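J.: The sequence and its predicted three-dimensional model are supplied below.
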Amino acid sequence: MSAELVLAVIAGADICLQYGKKLIRAYKDLKSANDIVTAKILIVDAFWSRTVLQVEFVKRVASTMGPEHCGIHIEVFEMLRSKLAIATARVDSLITDGGEVKKWRMPFVRSLLDDTIEQLEMWQRIFDPTWYLILRIGDKLIDSALSSEYETMNSINGTLEMQAVPSKTSTHTRVLSVARGLRKVMNPATKAKAHISLPDGGLDWEDAQSVLYSETRIIKRANSAKRYAVDTIDCRSGIDVTQLRADSESLARKLQQVDPETFGLLASYGIVKRKLPTKNQIASLNMIFSLPAESRTVRSLRQSLMRPQECSLSRVLRLARQLTEAISFIHTCEFVHKNIRPETILSFMDEESHNRAFGSTYLLGFDSFRNVNFHTMRGGDTAWERNLYRHPFRQGLLAHDKYTMQHDVYSLGVCLLEIGLWTSFIEYESNHSNIVEDITGPIPSNTLGLQVEDFKPRKAELLGPYNHIKDHLVELAKSRLPMRMGDKYTSVVITCLTCLDEGNEDFGDDCGMQDEDGVLVGVRFIEKVLLRLDGISF
């Protein structure tokens, strides 16, 4: 590791801390602030307290990070410095020498505080995936730094409680607690203590609710109105049940730690092992997820894409970011999803949002995942509607390549293309029915511009029998996406779709993407996909 890079990370962190301290002091020095302004200042202070904890942690462990990981932290810290400098200059312009704010200027102060909160939230969304990736690094310094920062966090939490900070902001300081929990379950030497296995009789399986176009079901707890999302993994198809069970339990323990709003994933509630009625043999593993507290209606992204667009481009972009953040976190947890498509992306609408295109959106469909450290089975299927979201080397009955994180990136690219165009690539003959049994199909949509026959292998293709599908999607992105979502979004989609191409400078060299802790591909994903998406605004 270059000492210059480590010093640059630490220097960037220190500059951010100095600017942040100056901004908070400027806000706190405001005189004649009314109750509304004072409450907003406390929110900014709470956000900054979380940022300080995370930035100080990076300073402690910078020496353990690789060159590219250091580089992306330097870039993200510069973004924060710029935001803090602008906010400080703006607040200084509203204050007189005595710290007074004229009454007619107070609305501008409130607006400035709202903008500061928004900018800090935006930066936090960019920073979190980079920060959590540190947990993959196999160095004991990470553990000691987490323990030290955890003590600091507890002290700050106590201060915030004494100041009666709103619960939404005080919960943000739980980030180190989440990180500690994740670090523990990521360590194979740590003996698992979290309760994962749930009894078969705890859910009302007979009253399961299907979600249109999705294999995820919504099932109530027995003798209760409380509902859960359930992904079922069939164990009767000759797979290694022992390995699958170990992977499922490992993933469930990691997903128990998640903050759904931060990661775009629902928190795991546990696993139910269901056995065959006549044999002592596991028939299925069922991953149980807690639903958002106020969720009322559940809708798959496939169903939303079949409806006319009812939301702004900003909301569409937010959905794309949420999906990308979810995939980043799954990879941080050392898993590949293997099933990313609109059917596995669910929205949960509450009373206010149930008539909109979608509400809070999360990635589910955990029926094909695997640990990145174990070889995947290369058996596939001929279902064109699934192969559409698979990389050409993963299509067909026998996949050419073992599954890697880059294959998830390709699947993301297809979804981002579909989301950007806001149209479904798949149609069913009974689009407008809400009854699962009435749905027939599927068939390729007119927008996709392909026929079912196009998904048959072409032996004459030098780059693989299914490469024409990827080429068609790339051309579709180039021709249709810029006028809808702009050049930057289009570039991200094409980067994802070509992530395993030889000429792709971002992801193409698979051998060059391997490192001891599996951090490099995660850094590259954040740099080339997440940061670019976050740089787009409408």
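T.: Yes, it's here.
J.: Every contact and neighbour count from this point should use C-alpha atoms.
T.: Noted.
J.: Now do the helices in the stretch 51-200 of the chain.
T.: For the stretch 51-200 of the chain, applying DSSP state H, counting those that start in this stretch gives helices covering 67-94, 106-132, 140-162, 167-170, 175-186.
J.: deepest of the ones you listed, which one?
T.: Comparing these by mean neighbour count (mean count of other Cα atoms under 10 Å), helix 175-186 comes out on top with a mean of 19.
J.: which helices and strands does it pack with?
T.: In terms of contacts (3 or more Cα pairs under 8 Å, 6 or more residues apart in numbering; DSSP states H and E), helix 175-186 is packed against helix 140-162, helix 241-255.
J.: ok, now with 6 Å
T.: Using 3 or more Cα pairs under 6 Å, 6 or more residues apart in numbering; DSSP states H and E, no helix or strand is in contact with helix 175-186.
J.: outside of it, which residues touch it?
T.: Outside helix 175-186, the residues within contact range by Cα atoms under 6 Å, 6 or more residues apart in numbering are 135, 254, 257.
J.: now, which of the residues you listed sits nearest residue 33?
T.: Of all those, residue 257 has the smallest distance to residue 33: 38.7 Å, by Cα to Cα.
J.: so how far is residue 182 from the closest one?
T.: To residue 182, residue 257 is 6 Å away according to Cα to Cα, to the nearest Å.
J.: same check, this time on residue 268
T.: Taken as Cα to Cα, the span from residue 268 to residue 182 is 13 Å.
J.: Closest to the centroid, which residue in the protein?
T.: residue 326 (1.7 Å; Cα atoms, centre = their mean).
J.: another structure for you, compare them:
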Amino acid sequence: MDVGSIVGLVPVCYEIGAKVQQRVVIIDACWDRTKRQVDFMVRIAPIMDHDLSRVMNNLLAELNRTLSKAIDTIETVVGKEPHGRTSLLGFGFRAKKAAWVWKKDAVDAIIVDLEHWQRRFDPSWFLLMKISSPVIDSELAKARAAERQARGQATVANNPLAVAVGLRNVLPPNLEQAKSPILPYAPMEWLDICFSDVKAGRRVSGDSRWYIIDTIEVGPLARVRDISRDVRLLAAKLSQTDPLAFGLLNCKGVIGIPRQEPAYPEPGTSPGPASPEHLGLPSPSPRSRSRSPGSRDFSHFQLVFRIPEGMEVLQSLRQLLLNPDEHISLTQKIRIARELAKAVNYVHTFAFVHKNIRPESVLCFEDPNGSRSNVFLVGFDAFRAAGAGTIMAGDMSWDRNVYRHPLRQGDDPADRYRMQHDIYSLGVCLLEVGIWQSFVEYTGGDEVPPSGSPQPQFGQSYYRFQDWLREKKRKANPSEEPTSFLDSLAFKLKDYLVELARTRLPSRMGEQYTRVVVSCLTCLDDENEDFAGVDDTVSDDLVAVHFIETVMKLLDGISV
């Protein structure tokens, strides 16, 4: 079905016809991108597994219905006169104008439907890049050869196949097949992002533009060389991201910090806050000499992220949650939830687990009129490759444990980390967004104290949990209590969050949003229907398919 053929029906000689044509061009552009992706998918269909094929078939059936509706609507608006002169519904100019007013909303709705379909389609389509097959490599090469004329920065919107090639090139877990973007060490000045795991930074000398700097410490249990390899792989993967499409900032490179240099300046020694209007870092001088990333004199590594153009004001999700929601609409909350779920999905598409999903690891951009929301997942200090081993170590930080699955809490977690643990953390964040209540509060209000960073403290949510615990204990049978205090507290916290979702969310966010949150929080429970059969024996790709089919599809289907 060629939507582009509709353009010939548009009457360019009339003002109203021009307005129709403008919208048809948008539809045509959507279809041009979609057609390239669908054609590629059809060619590799024989190697797709059953679950992914089922998802794709359902999506294509939706697309067929949407396109049929689009063509019928536009043909109704355009119409044709008996003598071949195109007009709107065959009436005079005033009638055409009336017809356009009548159909304008319908045409605009078609555009929204196509954009929504594309948003649902892309996660599954990019998941195809993880299939190990020479067929995909061959078909990608053919598709890219046909698009050599494309210019400018490749994005998912203008060149999805080029982005797919970049993604596929960095998926293998080795540095030989991925360019490792190493940047030279240089003194930096910093700009705090309130209640965030990251900072804005720029070189002391040189360009005045800024980057987001995400610092990864070399812990006492880790080998510097291993950490260096993993960080370079992560940087190589994130250098291929389209931020607006993936919810992951594009990585310029990684900097190794010598042990004699602090990761950030001492309190009070950094230059005063700089205007964040110019964002980015200069490219290293050709004469700069970068240190070997495998050297043992590095105590930290810094991931350097580009900030998308036009997003001068970025704040953490924690800072948003600590403010009243009287100026945050239901539409904005749904957009934040969709964007965050999208970011978590693409973390897994890039074949690693995040391990630190919480509001401090989320940067949000909200334009002044509230018509646009972008969410970016940062805070990669605990990441690892999805298929790699994991250090079975944790901590007793209550402000972090509230976002961890019970089996991942405490100094000695009971379970190795897997994708479902990220999904659980997402559920806690979506619960906070839904009831707009921060589970962690900070000393010093919402301004960073001059003496250093604010410290987390118990808030009202913690005391409500304590009240809930006392009530449960009063009603409980002592013989049913777990023997481990930590196990008892961790699983009781999970039960409390699930109950909070089921009782507080329906009236505020609706039944569909409630189902998403509960499904995330119970994704490892045997009775969870959305993730039924997804345990530690199944592939990560199957977990991703279930996540796309349930969490992302349900969030996208919420109408506000």
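T.: Structure received. Since we're looking at a predicted model, the values are computed, not measured.
J.: Give me the TM-score for these two chains.
T.: The TM-score (TM-score structural alignment, normalised by the length of the first structure) is 0.86; 499 aligned residues with a Cα RMSD of 2.8 Å.
J.: what about residue 433 of the first structure, helix or strand, and which?
T.: Assigned by DSSP states H and E, residue 433 of the first structure belongs to neither a helix nor a strand.
J.: isn't residue 389 of the first structure right up against residue 409?
T.: No - taking contacts as Cα atoms under 6 Å, residue 389 of the first structure lies outside contact range of residue 409: 10.2 Å.
J.: In terms of packing, which of those two has more residues around it?
T.: Using other Cα atoms under 10 Å, the more surrounded residue of residue 389 of the first structure and residue 409 is residue 409, with 29 against 25.
J.: hey, where'd the strands end up in the stretch 251-400 of the first structure?
T.: Ranges of strands in the stretch 251-400 of the first structure, per DSSP state E, counting those that start in this stretch, are 268-275, 282-290, 297-300, 335-336, 345-349, 360-363, 370-371, 379-381, 396-398.
J.: Identify the residue range in the second structure corresponding to the second one.
T.: Residues 298-306 of the second structure are where strand 282-290 of the first structure lands when matched by TM-score structural alignment.
J.: same check, this time on stretch 133-144 of the first structure
T.: Counting by TM-score structural alignment, stretch 133-144 of the first structure falls onto residues 127-138 of the second structure.
J.: got a list of contacts for the matching stretch?
T.: Contacts for stretch 127-138 of the second structure (Cα under 6 Å, 6+ apart): residue 168.
J.: ok, and the closest non-adjacent residue to the counterpart of residue 38 of the first structure in the second structure?
T.: Correspondence of residue 38 of the first structure to the second structure, assessed by TM-score structural alignment: residue 21. Leaving aside its chain neighbours, residue 21 of the second structure sits nearest to residue 10 (5.6 Å; criterion: Cα to Cα, 6 or more residues apart in numbering).
J.: For residue 387 of the second structure, what is the corresponding residue in the first structure?
T.: In the first structure, residue 387 of the second structure lands on residue 373 (TM-score structural alignment).
J.: So which residue of the first structure lies furthest out from the middle?
T.: residue 98 (45.8 Å).
J.: Distance check, the equivalent of residue 40 of the second structure over in the first structure against residue 113 of the first structure.
T.: Taking TM-score structural alignment, the alignment pairs residue 40 of the second structure with residue 57 from the first structure. Going from residue 57 of the first structure to residue 113 of the first structure by Cα to Cα gives 26 Å.
J.: Same check on residue 218 of the first structure?
T.: Counting by Cα to Cα - residue 218 of the first structure and residue 113 of the first structure are separated by 40 Å.
J.: before we move on, what about residue 528 of the first structure?
T.: Distance from residue 528 of the first structure to residue 113 of the first structure, by Cα to Cα: 31 Å.
J.: Residue 361 of the first structure: which of the helices of the stretch 51-200 of the first structure is closest?
T.: Here helix 106-132 is closest among those (Cα to Cα), at 15.6 Å.
J.: quick one: that closest one to chain centroid distance?
T.: Distance of helix 106-132 of the first structure from the chain centroid (Cα atoms, centre = their mean, to the nearest Å) equals 19 Å.
J.: just stretch 269-280 of the first structure next, same as before
T.: Worked out by Cα atoms, centre = their mean, stretch 269-280 of the first structure lies 30 Å from the chain centre.
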